[in-house]
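Chemist: need coordinates for the below:
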Amino acid sequence: MTVEPRSPRPGWYPNNYGQTQWWDGAKWGPIAPATPQVYGPIVKTTSVGTAYLLWFLLGGVAAHRLYLRRHGSAVAIVLIYWTGVIVTSAGVGWCLMLAAVAAIWLIVDLFLIPGMARDTAS
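Modeler: Modelled structure (predicted):
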């Protein structure tokens, strides 16, 4: 007595051409329609208006640079600015220059924000 090999259960299986095809347990059926593939990350756009609003309201904590994914320079601005403010309030007058450097950097950012937003979106 010979035992016949069992055929696979009914379902979708890949065929020799890389397509998915229906097996009903006895014969092959229709080929499944191709599913669209989406490649790459979802591109998030940044708004220049939002960046300017963050610059205006939260420039001292460099929120606009965080929003535009410029984390390193955001940390640098915060450290320079607040170190200058804190040390100056402690009585060391020359450290006010640190706060002035950060303030100038923030003013320059007024002109850099559109380009940074464009670079972030691409």
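
Chemist: from now on I want contacts and neighbour counts done on CA atoms only, so please keep to that.
Modeler: Noted.

Chemist: now do the contacts for the most centrally placed residue in the chain.
Modeler: The residue lying closest to the centre of the chain (CA atoms, centre = their mean) is residue 44, at 6.8 Å. By CA atoms under 8 Å, 6 or more residues apart in numbering, the contact list for residue 44 reads residue 121.

Chemist: doesn't it belong to a strand?
Modeler: No - read with DSSP: H, G, I helix; E, B strand; the rest coil, residue 44 is coil and lies in no strand.

Chemist: could you also give me the structure for this second sequence? I'd like to compare it with the first:
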Amino acid sequence: MQKRSVILAYILWLFLGQLGIHRFYTGRTGSGIIQLILGAAGWATTGILIGWFPLFVLWIWLVIDIFLIPGMCRNPE
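Modeler: Next up is the predicted model:
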């Protein structure tokens, strides 16, 4: 497997993180799909207030990803 760019992964995280694109880029397709579902379902249901819970979970996960991205880029799956 080829090594991924940490800078590009952080750029993807910053602009498209709520869609899990940085995880797709680093080869974490399964968790990328989960982040995509959390983001889409969360934003789709914020009008009825249910969506804030999945978004809160996603935002905590994205903060944790700040520290995990370098490792994900060194060891892509």
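
Chemist: returning to that earlier point: give the aligned equivalent of the residue nearest to the centre of structure 1 in structure 2.
Modeler: Counting by TM-score structural alignment, residue 44 of structure 1 corresponds to residue 2 in structure 2.

Chemist: which stretch of structure 1 lines up against the helix or strand containing residue 38 of structure 2?
Modeler: Element membership for residue 38 of structure 2, per DSSP states H and E: helix 29-44. With TM-score structural alignment applied, helix 29-44 of structure 2 matches the range 71-86 in structure 1.

Chemist: can you list the neighbours in contact with the matching stretch?
Modeler: The contact list for stretch 71-86 of structure 1, computed with CA under 8 Å, 6+ apart, reads 60-63, 65-66, 95-103, 105.

Chemist: list the buried ones in that stretch?
Modeler: With burial defined by 16 or more other CA atoms under 10 Å, the residues of stretch 71-86 of structure 1 counted as buried are 74, 75, 77, 78, 79, 80, 81, 82, 83, 84, 85.

Chemist: ok, now stretch 55-74 of structure 2?
Modeler: Going by neighbour count (16+ other CA under 10 Å), the buried part of stretch 55-74 of structure 2 is 55, 58, 59, 62, 65, 69, 70, 72, 73.
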